[in-house]
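Novice: After the sequence you'll find the predicted model.
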Amino acid sequence: MARVFVYGTLKKGQPNYKHMINTAKGLAKFQGRGRTVEKYPLVIAGKYNIPYMLNIPGTGHHVAGEIYSVDDQMLQFLDEFEGCPDMYQRTLMRIEVVEWEGKGGAEGILECFVYSTATYPPEWVGLPYYDSYDSTGKHGLSYVLRESRE
């Protein structure tokens, strides 16, 4: 099992969470909530209003998200879903545990896979930075589901 930190549309209550609980795509077990140890810019970009964590450590905010334990099948699905390695790159990042589910709770810092991007248009650096993503947030940038894209 691998640990994955999700900060965007794959979180509970967000438009793509359905994939995290679809066992046909593999297993993903919610472990808890966390945030990046280092600051990163989290932007909403492109014509489909997709959340991207730009791989610029030290800039932006400590990004909040959820920690999952996933099997190889789910990790492979997530790589495909996230357009890895072209759109996003899966890298290990240090995540501070904020809240842990169940027994044997983890504390402190964990290494988790995170889908961030180093391949983005330069103008994205000038977009507003968020510390947490919600598809229906005050930003007013509604996420466009894949099945609704042209």
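Specialist: Arrived safely, thanks for sending.
Novice: can we go C-alpha only for contacts and neighbour counts from here?
Specialist: Fine.
Novice: G65 reaches Q31, doesn't it?
Specialist: No. Using CA atoms under 8 Å, G65 is not in contact with Q31, being 11.2 Å away.
Novice: Between these two, which has more neighbouring residues?
Specialist: Between G65 and Q31, counted using other CA atoms under 10 Å, the more crowded position is G65 (24 against 20).
Novice: Could you measure from that one over to E150?
Specialist: In this structure, G65 and E150 are 29 Å apart, going by CA to CA, to the nearest Å.
Novice: And for M1?
Specialist: Following CA to CA, the distance that separates M1 from E150 is 36 Å.
Novice: Settle it for me: which of those two has more neighbours?
Specialist: M1 (14 against 6).
Novice: wait, isn't the more buried one in contact with Y68?
Specialist: No. Between M1 and Y68 there is no contact, the gap being 9.6 Å when judged by CA under 8 Å.
Novice: Tell me which stretches of the protein form strands.
Specialist: Remark: strands assigned in the chain by DSSP state E are 2-6, 28-36, 42-45, 50-53, 64-70, 89-100, 109-116.
Novice: Quick one: end-to-end distance for stretch 81-100.
Specialist: For stretch 81-100, the first-to-last residue distance is 26 Å (CA to CA).
Novice: and the longest helix for this structure?
Specialist: The residue-count maximum for a helix in the chain (DSSP state H) belongs to helix 72-81.
Novice: That one vs strand 2-6, what angle?
Specialist: Interaxial angle, helix 72-81 versus strand 2-6 (axes from the mean of the first three to the mean of the last three CA atoms, to 10 degrees): 40 degrees.
Novice: second one coming, line it up with the first:
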Amino acid sequence: MVRVFVYGTLKKGQPNYPYMINDANGTAIFQGRGLTVDRYPLVIAGKYNIPYLLNTPGRGHRVIGEIYSVDDQMLQFLDEFESCPQVYQRTPVRIEVLEWEGRNTPDQPQVVNSILECYIYSTTSYKPEWINLPYYDNYDSLGKHGLQYVLRESRD
């Protein structure tokens, strides 16, 4: 099992969350909520209003998301779902724990405010003008931005 940090449509209550809890894709166990240690530009881009975390650390905001422990099958599913490595790249990042629901073990006690390393799907292959889009710290498909995500099955 490895840890993955999700910040967009795969979070609870977001359009693609059902993929995270579908056993056919593998196992994903919710561990808690966290915040990137480094700042990143989280933008909503393209005609389908897709959230992208641009891999330019130090610019943007500390981004809020969810921490999951996933098995190899789910990690492979997520790689395919995120078109990794063509669109998104899976890279390790440091996450500050805000809330923890995961099990604490003597060799790995997890407490609020501790720092974990998690995989994140960010991108270095984005259109240059995206860096000038508004930055968000917490993605919600139905947020005040008015840029509702278009599901894959609804795209042309």
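Specialist: Perfect, thanks for sending it. Remember, predicted model here, so these are calculated numbers, not experimental data.
Novice: Can you pull the TM-score for these?
Specialist: In this superposition the chains share a TM-score of 0.98, using TM-score structural alignment, normalised by the length of structure 1; 150 aligned residues with a CA RMSD of 0.8 Å.
Novice: wait, what's in contact with A64 of structure 1?
Specialist: A64 of structure 1 sits next to 7, 33-36, 131-133 when contact means CA atoms under 8 Å, 6 or more residues apart in numbering.
Novice: go on, Y17 of structure 2?
Specialist: By CA under 8 Å, 6+ apart, the residues touching Y17 of structure 2 are 9-11.
Novice: T123 of structure 2 -> structure 1?
Specialist: Aligned by TM-score structural alignment, T123 of structure 2 pairs with T117 of structure 1.
Novice: related to what we said a few turns ago, please tell me which residues of structure 2 the longest helix of structure 1 aligns onto.
Specialist: Using TM-score structural alignment, helix 72-81 of structure 1 pairs with 72-81 in structure 2.
Novice: And the closest residue to P15 of structure 1 other than its chain neighbours, how close does it get to K103 of structure 1?
Specialist: Leaving aside its sequence neighbours, P15 of structure 1 sits nearest to T9 (CA to CA, 6 or more residues apart in numbering; 5.5 Å). Distance of T9 of structure 1 to K103 of structure 1, computed by CA to CA: 27 Å.
Novice: can you pick the most crowded of the contacts of A64 of structure 1?
Specialist: Y7 (28 neighbours).
Novice: so how far is V43 of structure 1 from it?
Specialist: Here Y7 of structure 1 is placed at a distance of 11 Å from V43 of structure 1 (CA to CA).
Novice: How about G60 of structure 1?
Specialist: 10 Å.
Novice: Between these two, which contacts overlap?
Specialist: Counting by CA under 8 Å, 6+ apart, the contacts common to G60 of structure 1 and V43 are 129-130.
Novice: Show me which of those two is the more surrounded one.
Specialist: Taking neighbours as other CA under 10 Å, G60 of structure 1 and V43 compare with V43 leading, 23 against 20.
Novice: and that one, how far is that from T59 of structure 1?
Specialist: 12 Å.
Novice: My read is that R94 of structure 1 contacts I67, right?
Specialist: No. Counting by CA under 8 Å, I67 is not a contact partner of R94 of structure 1; they are 11.5 Å apart.
Novice: List the residues that are in contact with both of the two.
Specialist: Residues touching both R94 of structure 1 and I67 (CA under 8 Å, 6+ apart) are C112.
Novice: Between those two, tell me which one has more neighbours.
Specialist: I67 (27 against 18).
Novice: got a list of what that one touches?
Specialist: By CA under 8 Å, 6+ apart, the residues touching I67 of structure 1 are 3-6, 30-34, 112.
Novice: of the residues you listed, closest to K47 of structure 1?
Specialist: Checking those against K47 of structure 1 with CA to CA, the nearest one is V6 at 21.3 Å.
Novice: tally of neighbours for that closest one?
Specialist: A count of nearby residues for V6 of structure 1, using other CA under 10 Å, gives 23.
Novice: again, but for N22 of structure 2
Specialist: N22 of structure 2 is flanked by 12 other residues according to other CA under 10 Å.
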